[in-house]
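Participant: structure of the sequence below:
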Amino acid sequence: MPLITRRAFATQASAAALVALGGVSAAWSLPAAGRPTVTMHKDPSCGCCTGWARHLERAGFTVRSVDSADMIAVKARLGVPEPLQSCHTAEVAGYVVEGHVPVSAIERLLAEAPNATGLAAPGMPIGSPGMEGGPPEVYEVVLFGAGGPRLYGRFRGSAPV
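Facilitator: Sure, this is the predicted structure:
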């Protein structure tokens, strides 16, 4: 059994306690190299999509941006229901992420790996990642797929409420 320093032990124990208490998601502890690449489909003229991509990149994700003049076709191909649609549509590890979903919800999705198509933050909620600039409103993130849509979390800005 390899020996570790007290400092290394304390750091690992603290991180494990935060994950266990829900303070940090298990996926957050993955190094950037261990995170899947996010492929974001967006309209070429969209600016908020770039802001959302920066939100993911700050958390260690690599985001590949694909401009598409026909986002309706992209959403249809990936199975995003019309009432859940937003501006950009992303793919990550076999899931679809629609709109301004915060990184913490994506990390939870990847850690839990539910049987679902993906997550959506319908519309363009003010204060959500990529939509900063006004007083943040509370918005919902929805898990969707074969079982129908269900609430996955409520957020203000990028923080759960």
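
Participant: please make it C-alpha for all contacts and neighbour counts, starting now.
Facilitator: OK.

Participant: that's a strand at Ile72, yeah?
Facilitator: No - Ile72 sits outside any strand when classified using DSSP: H, G, I helix; E, B strand; the rest coil, being helix.

Participant: check contacts around it.
Facilitator: Contact analysis of Ile72 by C-alpha atoms under 8 Å, 6 or more residues apart in numbering lists nothing.

Participant: how many neighbours does the nearest residue to Glu132 once chain neighbours are set aside have?
Facilitator: Residue nearest to Glu132 in three dimensions, not counting chain neighbours: Ile126, with 6.4 Å by C-alpha to C-alpha, 6 or more residues apart in numbering. Here the count is done by other C-alpha atoms under 10 Å, and Ile126 has 19 residues near it.

Participant: compare with the first, here's sequence two:
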Amino acid sequence: MTVYKSALCGCCEIWTEAAKEAGFHVVIEDMEDLSAIKQQARVPESMQACHTAVIGDDRKYIIEGHVPLEAIQKMMSERPDIHGIAVPGMPQGSLGMGYDPKAKYTVFSLGNKASDAPQSFMTMGE
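Facilitator: Take a look at the predicted model:
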């Protein structure tokens, strides 16, 4: 997994460390401006958050924002026909944002086409 983030972002650092501790091989690319990465990764503006990651070998997926590890593991085990998953904004209680397993927020799937509307992939805190 390659994570594109700001060197100054503490919540991104917490998220990245948690991914490492969960066994993901993580390469960090610190950047001042992530807008080009988000555009290249085709992350809709409504789904954007503070960091963007790319995961996979033969099949690449986008991970946008404070996506919980369970959602990443589900995506990687099921290999759905999607572009990636996202947690827009910075919801309180999400991984890196004062993690609380009871926090309620939605993980969205991003479609393969830019015109595809994000869909619910997983609901957290239920």
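
Participant: ok so, going back, residue in the second structure matching the residue nearest to Glu132 of the first structure?
Facilitator: Correspondence of Ile126 of the first structure to the second structure, assessed by TM-score structural alignment: Gln92.

Participant: just to check, its match is in contact with Met124?
Facilitator: No - with contact defined as C-alpha atoms under 8 Å, Gln92 of the second structure does not count as touching Met124 (12.0 Å).

Participant: shared neighbours, these two?
Facilitator: Ala103.

Participant: now what about stretch 63-72 of the second structure, what contacts it?
Facilitator: 12, 15, 19, 22, 43, 47-55, 84-91, 94-97, 107, 122.

Participant: read off where the longest helix seen in the second structure ends up in the first structure.
Facilitator: If you go by DSSP state H, the second structure has its longest helix at helix 10-21. Alignment of helix 10-21 of the second structure against the first structure: residues 47-58, by TM-score structural alignment.

Participant: from the chain's centre, how far out does that stretch sit?
Facilitator: The chain centre lies 11 Å from the centre of stretch 47-58 of the first structure; the measure is C-alpha atoms, centre = their mean, to the nearest Å.

Participant: what does that stretch contact?
Facilitator: Under the criterion C-alpha under 8 Å, 6+ apart, residues 40, 42, 62-63, 87-88, 100, 102-103, 129-131 lie in contact with stretch 47-58 of the first structure.

Participant: Leu110 of the first structure: which of those is nearest?
Facilitator: If you rank the contacts of stretch 47-58 of the first structure by distance to Leu110 of the first structure using C-alpha to C-alpha, Val103 comes first, at 10.5 Å.

Participant: quick one: the closest one from Arg54 of the first structure, how far?
Facilitator: 11 Å (C-alpha to C-alpha, to the nearest Å).

Participant: do the same with Thr117 of the first structure
Facilitator: Separation of Thr117 of the first structure from Arg54 of the first structure (C-alpha to C-alpha): 24 Å.

Participant: compare these two and say which is more crowded by neighbours.
Facilitator: Using other C-alpha under 10 Å as the criterion, Thr117 of the first structure and Arg54 rank with Thr117 on top: 20 against 17.

Participant: could you find the counterpart of the more buried one in the second structure?
Facilitator: Aligned partner of Thr117 of the first structure by TM-score structural alignment: His83.

Participant: residue contacts, that match?
Facilitator: Shown in contact with His83 of the second structure (C-alpha under 8 Å, 6+ apart): 60-62, 109-112.

Participant: and the gap between it and Ser94 of the second structure?
Facilitator: From His83 of the second structure across to Ser94 of the second structure, the span is 21 Å (C-alpha to C-alpha).

Participant: can you map out the helices along the second structure?
Facilitator: For the second structure, the helices defined by DSSP H cover 10-21, 35-40, 69-78.

Participant: return the most buried member of those.
Facilitator: Most buried of the helices of the second structure by mean neighbour count (mean count of other C-alpha atoms under 10 Å) is helix 10-21; its value is a mean of 18.
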